[in-house]
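> just a sequence and a predicted model for now, questions to come.
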Amino acid sequence: MGLTSNKVLALAVLLAVLLFFGTIWLWPRLARRSWKAVTGRVGLLLATQLAIFASVGLAANQAFGFYATWADLFGQETSPGIVVDHDPAKGGSGPVKVVDTQTVSVPGGDRPVTGGQIQKIEVGGKESNIGSPAYVYLPPEYFQPQYRNRTFPAAVALTGYPGTAEALIKGLHYPQTAHRLASEGKMQPMILIMMRPTVAPPRDTECVDIPGGPQAETFFAKDLPDAISQHYRVGTKAQNWGVIGDSTGGYCALKLAVHHPDKYGAAVGLSAYYKAPIDVTTGDLFHGDEQLEREANLLWYLDHKPAPKTSLLVTSSKKGEDNYRDTLKFIDKVKAPTRVSSITLDSGGHNFNTWRREIPAALQWMSGRLNDN
């Protein structure tokens, strides 16, 4: 059973409950001062606490999507996932391979023409030589005969680090929200490409083209839009593409639009930061390349580079977010033709609950800045 399985969570909770009541039942028998009784009491207390801790941890992981598998949790997922099988130049079936499909958790979701469809795919990067899994939400209109010749705008949705792509579906409800807003006429039907920015796990690349290392920025700025446009009915212009993310994904989203306005016409940074950190999860991102490091600082970039022609939305909270002051600085540095908007909550932490409050307005905003041709 997988790490995110409801059965695993249920078994952990059941074990914790049984141990709790078992401790109460057996405690009088273990009240003596013998070493066996003391060992029994200690063992029961430790087992109960571990079971409770495991239950809380599994529930939190399901809610926030920190880890997708047991291997991911224990650091055994180390392969960079380089893909060559789907390179069109080598006779493959294309840079995108659909490996599974699932329904959308909405009314009528069992029928694609009513609920749309989620496809699990593998994307192969021709220039970056990086491969990554992703989930693609196709709106109901994609399957309806009257729209068979229509192209759709697309938005890349990115998690934070470490994050899981599944959390964008189960925790942040991107497909469900997009379906509801489109059915209410508040946004146009849009394709969502949901994935985590960690394309070279377990390393946090911060969407940087690391000298001598993973070319993460190239993957997101060039390979991903090209691959999706070849496989799905999505346009190839910047006005057809947006990117949205939270935390690390928010930083990546803003950076992709600022650095590559020819690829992304709009970007949303939910609780984003504006400078790539250097820590044990990132390793050395820049290898002494000072210009590369400066350009990864978005506040520096807006001061020293020509203003990109793109639209940006940033979010923060007056209480609960560490990025509030930097967000104000970022907004102040934006110059035309760049357009900037913001969502500022009175209070809200760096968590899924806050982002769920912001995503509907953010998707509506993005819909208004993209088109399908």
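Thanks, I have it. Residues are numbered from 1 along each chain as shown.
> from here on, just use CA atoms for contacts and neighbour counts.
Will do.
> all the helices of the stretch 201-350 of the chain, in order from the start?
216-218, 224-231, 248-259, 290-295, 298-304, 324-333 (DSSP state H, counting those that start in this stretch).
> give me the contact list for the longest one.
Helix 248-259 is touched from outside by 157-161, 196-197, 206-207, 217, 220-221, 243-245, 263-276, 296, 298, 308, 310-312, with contacts defined as C-alpha atoms under 8 Å, 6 or more residues apart in numbering.
> tell me the gap between that helix and the middle of its chain.
12 Å (C-alpha atoms, centre = their mean, to the nearest Å).
> so which of the contacts of helix 248-259 belong to strands?
Residues of those located in strands (DSSP state E): 157, 158, 243, 244, 245, 266, 267, 268, 269, 270, 311, 312.
> which two among those residues are spaced furthest apart?
Pairwise distances across the ones in strands among the contacts of helix 248-259 peak at 17.5 Å for 158 and 311 (criterion: C-alpha to C-alpha).
> got another one to weigh against that:
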Amino acid sequence: MSHASTKTRNGAETYESRGRRRASKARRWLVAVVCVGLLGAIAWPVMSYFEIPPFTDKGDPISYGKIDNKPGAQQKPADSKTLMPTGPAADFKISSTLGNGTHVGVVKITGKKSGFTGKVWVWAPKEYDDPKYEKSGFPVLIALPGGPGFPNNYWMDNNLKLESSISKWAEEGKGKPFLLAMPVLNPKPDDGGLYWDGSDIPGQPKMGTWLTEDVPDLMRQNFRTIKSRDGWAFMGSSSGGFAGLKAVLKHPDKFKAVIASGPDIVPDSRLWNGHPKEKAENNPEVLSKQLIAAKGPDVYLAFQYGTKETSVIPKVNKYIATYGNKGPIHTHLEVIQGGRHNAVTYVKGMDASSMQWISEQIEGPTPSP
């Protein structure tokens, strides 16, 4: 082994093995690499949380299944209740990623029936990619926000834990593994308390058609769904609760159930001024009378409110007393102790009973034999 000599400050000569110097240098490099690795491990979740490239997959393309529009190319469904994706495939982009690896996607579409252009966020539970369900249809839950309802739908926010809660409830046997559709509720911000009641108000964007026609069409085009109304439900809070409630009562042939949290009961947008006939056609009380008189089809309405919602409680109680569990209208009420008029409260109510109650009325998915 060769050596190199060096002199100390007092002039004494010392000798050092070159191999030893190389080992010392290697150790320094190792320490540096380990430090960089530790810093990276610490920085990665922080950078990912704040969605700083390249530490996030936000904006990446995502597909929720193979969609082939060639004649005869589609897989056969597991049963006659299932509708395979019809296409065309939407250009979804990742909006966020959950801890279990599932993704919330988002796309901007122009509804062919409403003519309205807006965003829709979607999410599929992990069961959707399970091989035993690969030919099975999944139920769809259309989740509507309160508040502005534009330009976002707050149910797509992972912090509210709707998606992760649906996964948990499915694992616990308390709920179906729903597909989620989370569209914008309004065509623009509700400046000055302006909103559209999830309806086709004359002279305004057709938000009722958007919610009950275009959004379901998007889900059928891109996901395995249930053909009949038995696989379709709404949920919503505040004005979104009203829109979901009204949608089920107005279209009981298309939708079977709703979770209406802290909802309005009657339409009250000032945009209805001058249109009393159309307003009545979108009034849940009027629609309930008509449904009872027609003797069906059966609908399942789960109401929720917190005990702090003093303005909501009497309205919901009056509706249930008047129409609840009469003829085809089946109702359920979850009272959330200490709950207020917000989404966090309503997720607690769904956990307590509401999700299980509507899931018992909804079809799918069915494992392949």
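Yep, that arrived. None of the values given here were measured: they were computed from a predicted structure.
> so which of the helices of the stretch 201-350 of the first structure is nearest residue 186 of the first structure?
Going by C-alpha to C-alpha, the one of these nearest residue 186 of the first structure is helix 248-259, 22.7 Å.
> mean deviation, that closest one versus the second structure?
For helix 248-259 of the first structure, the mean distance to aligned residues of the second structure following superposition is 0.4 Å (mean C-alpha distance after the TM-score superposition for the first structure).
> residue 200 of the second structure maps to what in the first structure?
For residue 200 of the second structure, the equivalent position in the first structure is taken to be residue 209, counting by TM-score structural alignment.
> if I read this right, its match contacts residue 216, doesn't it?
Yes: using C-alpha atoms under 8 Å, residue 209 of the first structure is in contact with residue 216, at 5.3 Å.
> so of the helices of the stretch 201-350 of the first structure, which one's packed in deepest?
helix 248-259 (a mean of 28; mean count of other C-alpha atoms under 10 Å).
> quick one: that helix aligns where in the second structure?
Helix 248-259 of the first structure covers residues 239-250 of the second structure once aligned (TM-score structural alignment).
> and the strands in the second structure?
Counting by DSSP E, the strands of the second structure are 3-7, 13-17, 82-83, 93-97, 103-110, 117-123, 140-144, 179-183, 225-226, 232-237, 257-261, 299-306, 329-336.
> make CSV out of the ones you listed and add mean neighbour count and distance to residue 35 of the second structure.
As requested, these are exported to CSV (neighbours: other C-alpha atoms under 10 Å; distance: least, C-alpha to C-alpha, whole Å):
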stretch, mean neighbour count, distance to residue 35 of the second structure
strand 3-7, 11, 31
strand 13-17, 11, 27
strand 82-83, 22, 53
strand 93-97, 20, 28
strand 103-110, 20, 32
strand 117-123, 21, 38
strand 140-144, 27, 45
strand 179-183, 26, 42
strand 225-226, 25, 50
strand 232-237, 27, 48
strand 257-261, 32, 50
strand 299-306, 26, 50
strand 329-336, 18, 49
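> got those as CSV, with distance to residue 33 of the second structure columns?
Output for the strands of the second structure, formatted as CSV (distance: least, C-alpha to C-alpha, whole Å):
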stretch, distance to residue 33 of the second structure
strand 3-7, 28
strand 13-17, 25
strand 82-83, 53
strand 93-97, 29
strand 103-110, 33
strand 117-123, 39
strand 140-144, 47
strand 179-183, 44
strand 225-226, 50
strand 232-237, 51
strand 257-261, 53
strand 299-306, 54
strand 329-336, 53
